[in-house]
Each structure stands twice: as structure tokens, then as C-alpha cells.
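Visitor: got a predicted structure here, sequence first:
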Amino acid sequence: MAETVFGIYLIRHEGADPDDDPEDVGITLEGVKVLSGLRNIPLAIVMFFGLVYALNIDYPPDLKYTFEALQKIIMAMEGNRLSKKVQTLKTLLAR
């Protein structure tokens, strides 16, 4: 995790079933654990976007379009301002 720029992690007990509650869900930013004890991945994603917005952090260049699509198409945040690549994806998904 020390080399992770942005990350959401999930820790399960050894031998746990996929349906079992995780031991921990949290967020790392630039290799530092900034939030832990989150109950599930959807909450972690929402908290992640809140942190990125509140801290005014730019998305890593190699993940820019992934995060833009997640933010603007899936979460419907600022959906009227899309880059060309994300607009193309949105059009393809609407078919």
C-alpha cells in the first residue's frame, strides 16, 4: 500500500467467505492510510470522491478517464461536462 497513489482496500479474515463482512475497508492516498473502518466498498467510493474533492487532488494521469467516467456517468456528478473519450463511452453505454 505504500506505493499506492489512490486506493480503496478491503481486508478479509483468512478463510472468510465472499459474503462475510470484511475486517476492514479503507482508503489510502499517496501511500498513507487516511480512512479505515468503513463498512463497505460503496461507502468507501463515496468517501474517496469526497476526499479528492475536499483536498482538491488531481486524478493520476493514467487513471484520469477511469475516474472521470465513474464520477460523471456512474455517480452522475457534473454529468454535463464530459471529455470526448468519456462522452463516447456514455453514448456507447446508452445503446
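Guide: That came through, no problem.

Visitor: every contact and neighbour count from this point should use C-alpha atoms.
Guide: Noted.

Visitor: what helix or strand does the residue nearest in space to the middle of the chain sit in?
Guide: Centroid-nearest residue in the chain: residue 45, 4.4 Å away (criterion: C-alpha atoms, centre = their mean). Here residue 45 sits within helix 41-54, counting by DSSP states H and E.

Visitor: also residue 7?
Guide: Using DSSP H and E, residue 7 falls within strand 6-11.

Visitor: re earlier: list the buried residues of the helix holding residue 45.
Guide: 41, 44, 45, 47, 48, 51 (16 or more other C-alpha atoms under 10 Å).

Visitor: picking up where we left off before, can you tell me, leaving aside adjacent residues, what's nearest to the residue nearest to the centre of the chain?
Guide: With C-alpha to C-alpha, 6 or more residues apart in numbering as the criterion, residue 45 has its nearest non-adjacent residue at 7.5 Å, and that residue is residue 8.

Visitor: quick one: residue 59 from residue 9, how far?
Guide: To residue 9, residue 59 is 18 Å away according to C-alpha to C-alpha, to the nearest Å.

Visitor: what number of residues lie near the residue nearest to residue 45?
Guide: Applying other C-alpha atoms under 10 Å, we find 19 residues neighbouring residue 8.

Visitor: second structure follows, compare the two:
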Amino acid sequence: MKQTVMGIYIVQPEGSDAAEELVDIRVVIEGTEVLRSLRNVTVALAMLFGLIYGLNFSYPRELKATSEVIQKVFFNLDGHKLSPKVHALKNKMLE
């Protein structure tokens, strides 16, 4: 986790089955665990994006397009300014 720029971690006890209920979901920013014991991955994703947006962080370069789609298409935050790639994807989704 210490080398993670931004991420969501799902922590399960050793030896648990992947189909079992998730035990602990954590949000990490710049190697620091900022949230833990979240209910599900959806809540963790919303909280991560809330932190990114509220604290005015930049998205990691490798996840820029993915982050833009989640923020602007799914969360409708600043949704009127889309990059050409994201705009094309949005149009295809609406067909």
C-alpha cells in the first residue's frame, strides 16, 4: 500500500473464500490509508472520487481516461467538458 498513488484495497482474512462477504475495504492516497471499514466497493469509489475532487488532486496518469469517465459520465461532475475519447464513449453508451 505504501507505493500506491491512489487505490481501493479489499482486505480479506488469509484462507477466506473470494465468494465470502468482504471483510474490509480501504481507500489509499499517496501511500496513506485515509479510509477503512467501508461497506462496499461502490461506496469506496465514491469516497475516493469525493476526496480527489474535494482536495483538488490530479488523477494518476495511467488512470486519467478511466477517472474522467467515472467523474464526468457516471457522477456527472463537470460533465459538459469531455475529452474527445470520453465524448465518443458516452455517445456509444447512449446509442
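Guide: Perfect, thanks for sending it. Note that the structure is predicted; figures quoted are calculated from it, not measured.

Visitor: between the buried residues of helix 41-54 of structure 1, which is nearest residue 90 of structure 1?
Guide: Set against residue 90 of structure 1, the nearest of these by C-alpha to C-alpha is residue 45 (20.1 Å).

Visitor: next SSE after the helix or strand hosting residue 65 of structure 2?
Guide: Assigned by DSSP H and E, residue 65 of structure 2 belongs to helix 64-68. Downstream of helix 64-68 of structure 2, the next assigned helix or strand under DSSP H and E is helix 84-94.

Visitor: neighbouring contacts of that following helix?
Guide: 65, 68, 69, 73 (C-alpha atoms under 8 Å, 6 or more residues apart in numbering).

Visitor: tell me the one among those nearest to residue 22 of structure 2.
Guide: Taking the contacts of helix 84-94 of structure 2 together and measuring to residue 22 of structure 2 by C-alpha to C-alpha, the closest member is residue 69, at 26.0 Å.

Visitor: let me know the secondary structure of the residue of structure 1 positioned farthest from its centre.
Guide: Outermost residue of structure 1 with respect to the C-alpha centroid, by C-alpha atoms, centre = their mean, is residue 15; its distance is 26.0 Å. At residue 15 of structure 1, secondary structure determined by DSSP: H, G, I helix; E, B strand; the rest coil is coil.

Visitor: what about residue 71 of structure 1, distance to residue 25 of structure 1?
Guide: 20 Å.

Visitor: the more surrounded of those two?
Guide: residue 25 (20 against 17).

Visitor: ok so, going back, pipe the buried residues of helix 41-54 of structure 1 into a markdown table and attach distance to residue 1 of structure 1 per row.
Guide: As requested, the buried residues of helix 41-54 of structure 1 are arranged in a markdown table below (distance: C-alpha to C-alpha, whole Å):
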| residue | distance to residue 1 of structure 1 |
| --- | --- |
| 41 | 17 |
| 44 | 16 |
| 45 | 17 |
| 47 | 18 |
| 48 | 16 |
| 51 | 18 |
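
Visitor: pull the number of nearby residues for residue 17 of structure 1.
Guide: For residue 17 of structure 1, the neighbour count with other C-alpha under 10 Å is 10.
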